[in-house]
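Undergrad: Could you work out the structure for the sequence below:
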Amino acid sequence: MTYCIGIRLKEGLVFCSDSRTNAGPDRVSTYGKLHRFSLPGERQLMLMTAGNLATSQAVVAQIERDLREDASFNVAKAQYVSDIADYIGKLGLNEQKKYASGGPGAGFNAEATYILGGQIKGQPTELYLVYPEGNHITVSEQYPFLQIGETKYGKPILDRIIRPDTDHETAMRCALVSMDSTMRSNATVGPPIELLYYAADTLADPAEYCRFEENDEYLVSLRRAWDDNIRRAFNDLPSLQAVFDRDL
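TA: Below you'll find the model as predicted:
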C-alpha cells in the first residue's frame, strides 16, 4: 500500500508521497512514487503512483522510452495535461492486459492508480486522478485535492484545511500532517516522504522540494506539535456534564 496527495491551489500545485512498498510481511521496501518530467520553459509534469509496483514501473518506463525515442505521442507533444492523463490510462490498461483472465499470471491484481499534475505553456495548471480502468477525474472547486492509496486516515485534515486560496506553505504542512496521520494508523505507509511545490506559470523545475526520512528533525517536531495540539483541542471541547444536567 502507499499514500499520495495532489493539491491544486491558485498559487500552484503541491505533491506529497510516501515511498513504502509491501508485498507481504517479509517483503517491505522503499521505492519512490513521485516522478518528474521537465521541459523548462515549455512544460512541467509530476506523476505519483499507487497500486501494483510492476505495472506502475512499466508505465513510467514506457513514458520515458516514448519521450527518449520521440514517439508519435509523448509527454513533450501533448497539447493539454488531460491528453497525457488519457495516455497514461492507456499505458496502464496495456500493462494490466498481460495478466488478464486466462493469460500468464491470471488472477493477479495488476491494477495501478495515478495522480498526474502539471502545466503546459499557455495552459493553466491541471491535476488528474487516473483510474486503473483508464479514465480520469480532476479536482472539485470545493475540495481541490486528490488522493490515491490508503486515503481514509489522512482525508479529514485535508477536508478541513485545503481550499483553492490556501497558501502553499499551509498546504504543504497540511499534506505532511495528512501523511503522518496515515503512517500512524497504517504500517504499510512509510518514509521516506517526498514533498514538492510547483509555482503556477513558472514552467521551471520546482524550487521547493524536500525528502524526509523517518527521524527527520522537522518531521518529528511537526508530529509532536500536531499531537499536542490535538490533545489540547480535545480537552477544550464542551463538557457533556451540561447535557446530563439538562436532562435531569
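Undergrad: For the rest of this, base every contact and every neighbour count on C-alpha atoms.
TA: Noted.
Undergrad: Where do the strands of this protein begin and end?
TA: Per DSSP state E, the chain carries strands over the ranges 3-8, 12-17, 20-22, 28-30, 34-39, 43-51, 112-120, 126-130, 136-138, 145-149, 193-199, 208-212.
Undergrad: Just name the most buried of those.
TA: strand 3-8 (a mean of 29; mean count of other CA atoms under 10 Å).
Undergrad: centre of the chain versus that one, how much separation?
TA: Relative to the chain's own centre, strand 3-8 is displaced by 3 Å; criterion: CA atoms, centre = their mean, to the nearest Å.
Undergrad: who touches the nearest residue to Glu95 once chain neighbours are set aside in this structure?
TA: Closest residue to Glu95 apart from its sequence neighbours, by CA to CA, 6 or more residues apart in numbering: Thr55 at 6.0 Å. Neighbouring residues of Thr55 by CA atoms under 8 Å, 6 or more residues apart in numbering: Gly92, Glu95, Gln96, Ala110, Glu111, Ala112.
Undergrad: Could you also give me the structure for this next sequence, so I can compare it with the first?
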Amino acid sequence: MTYCLGMLLKDGLVMMADTRTNAGVDNISSYKKLHIIEQSEECTIIACTAGNLSVTQSAFALLKEGLEEDEDSDGRRFVRDMPNMHRAASLVGEALHLASDEIKDAAGENSQYSFSGSMLLGGRFKGRPLRLFHIYKEGNFISCQPDRPFMQIGETKYGKPMLDRALEYETPLDDAVKTGLVSFDSTMRSNLSVGRPLDLAIFPTNESKAVRFLRIEETDEYFDLLSSKWALALVEARASIPMPPFMENDR
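TA: Below you'll find the model as predicted:
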C-alpha cells in the first residue's frame, strides 16, 4: 500500500510520499515513490505514485523516451517541451494510460492482477504558477484548487480528517509540512502498509528560493517527537471535553 499527499498553498507546494511496498510479519520492503520527472532552469516537475509499480515504472520510461507524435510526424513529445503544467499533466496521463494498456495486454485477459496506477503531479514552468494535479489510471486528471488545497492517493482515509480540519490555502508552509506529517503519522498508526522513510519536496511560491528535497528516515528524531506530541495532545483534548450529559446516571 501507499500514501502520497500534495498540498498547494498560497506560500508554496508540498508533496510527500511514503516508501513502503510490502508489509507483513516477515516481508517489509521499500521503494521510492516520489520521482523527479524534469529539473532544469526552465521547469521542475515531480510525481508521487501509487498502484502497480510496473505500470508507473513503464510510464516513466515512456516519458523519458518521449511519446510518439501522430502518424504524420517522426518527432517525440517530452514533458520539458510542454508550454505549461496543464499540458504536462495531459502528457503524463497519456503515458500512464499507455503503460497500463501495454502491461494488461502482455499479461493476458485471464490475469488476476490489477494493472493500474495513479499519480500526483506537481511543479511549475519558469515564470508560471505552481500547479498540482491528480492523474487517474485512465489518464484523465483534475487540478488542485484553493477551496480544497490538498490531494491524496493510496491509503487516504486515515490521514484525511486531519487535513480536512486543519489545512487551508492560507496555512503557512512550515505549518502545512507539520500538518502533512501528522497526517502521515495517523495513517501509519492505523495501517502498517504505510511507513517510513518518507520523501518530501517543498516548492516555495517565490521562484528565487530553491526547491527542497528531504527524506525522513526511520530514526528521525523530529518525526518521533511529532508523533508522541500528537498522541498526547489527542488524549488531553479528549479529556478536556465534557462528558455526555445523558451518561450522568451511569457514573
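Undergrad: Quick TM-score on the pair, please.
TA: Once superposed, the chains reach a TM-score of 0.89 (TM-score structural alignment, normalised by the length of the first structure), with 241 aligned residues with a CA RMSD of 2.3 Å.
Undergrad: on that earlier part again, arrange the contacts of Thr55 of the first structure in CSV, one row each, with distance to Leu39 of the first structure as further columns.
TA: Formatted as CSV, these follow (distance: CA to CA, whole Å):
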residue, distance to Leu39 of the first structure
Gly92, 23
Glu95, 27
Gln96, 29
Ala110, 31
Glu111, 29
Ala112, 26
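Undergrad: Now the buried members of those.
TA: Buried members of the contacts of Thr55 of the first structure, counted by 16 or more other CA atoms under 10 Å: Gly92, Glu95, Gln96, Ala110, Glu111, Ala112.
Undergrad: can you count the residues close to Tyr80 of the first structure?
TA: 18 (other CA atoms under 10 Å).
Undergrad: now the one 4 residues further on
TA: Counted with other CA under 10 Å, the burial measure for Ile84 of the first structure works out to 22 neighbours.
Undergrad: Surely it is in contact with Ala76?
TA: No: with contact defined as CA atoms under 8 Å, Ile84 of the first structure does not reach Ala76; the gap is 9.5 Å.
Undergrad: For the strands of the first structure, give me a markdown table that also has distance to Cys174 of the first structure.
TA: Shown next, in a markdown table, are these (distance: least, CA to CA, whole Å):
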| stretch | distance to Cys174 of the first structure |
| --- | --- |
| strand 3-8 | 10 |
| strand 12-17 | 10 |
| strand 20-22 | 20 |
| strand 28-30 | 23 |
| strand 34-39 | 18 |
| strand 43-51 | 18 |
| strand 112-120 | 18 |
| strand 126-130 | 18 |
| strand 136-138 | 20 |
| strand 145-149 | 11 |
| strand 193-199 | 11 |
| strand 208-212 | 15 |
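Undergrad: quick one, which of those is nearest to Asp167 of the first structure?
TA: Nearest to Asp167 of the first structure among these is strand 12-17; the distance by CA to CA comes to 9.2 Å.
Undergrad: Now do that closest one: which elements does it pack against?
TA: strand 3-8, helix 168-185, strand 193-199 (3 or more CA pairs under 8 Å, 6 or more residues apart in numbering; DSSP states H and E).
Undergrad: how big is the offset of it relative to the second structure?
TA: Here the mean offset of strand 12-17 of the first structure against the second structure after fitting is 0.6 Å, by mean CA distance after the TM-score superposition for the first structure.
Undergrad: Compare the contacts of Thr55 of the first structure with the second structure and list the ones that remain.
TA: Here those are checked against the second structure with both residues aligned by TM-score structural alignment, their matches' CA atoms under 8 Å, and the contacts held in both are Gly92, Glu95, Gln96, Ala110, Glu111, Ala112.
Undergrad: Can you report how many residues neighbour Met183 of the first structure?
TA: Count around Met183 of the first structure with other CA under 10 Å applied: 20.
Undergrad: Please apply the same query to Leu167 of the second structure.
TA: 19.
Undergrad: and the gap between the alignment partner in the second structure of Ile157 of the first structure and Asn191 of the second structure?
TA: Here Ile157 of the first structure is matched to Met162 in the second structure, going by TM-score structural alignment. Met162 of the second structure is 16 Å from Asn191 of the second structure, where distance means CA to CA, to the nearest Å.
Undergrad: same thing with Leu163 of the second structure?
TA: 18 Å.
Undergrad: Can you name every helix or strand that the biggest helix by length in the second structure contacts?
TA: Assignment by DSSP state H gives helix 85-107 as the longest helix of the second structure. On a contact count with 3+ CA pairs under 8 Å, 6+ apart, helix 85-107 of the second structure meets helix 53-65, strand 117-125, strand 131-135, strand 141-143.
Undergrad: Dump the ones you listed into CSV; add distance to Gly75 of the second structure as well.
TA: Converted to CSV, these look like this (distance: least, CA to CA, whole Å):
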stretch, distance to Gly75 of the second structure
helix 53-65, 11
strand 117-125, 22
strand 131-135, 25
strand 141-143, 25
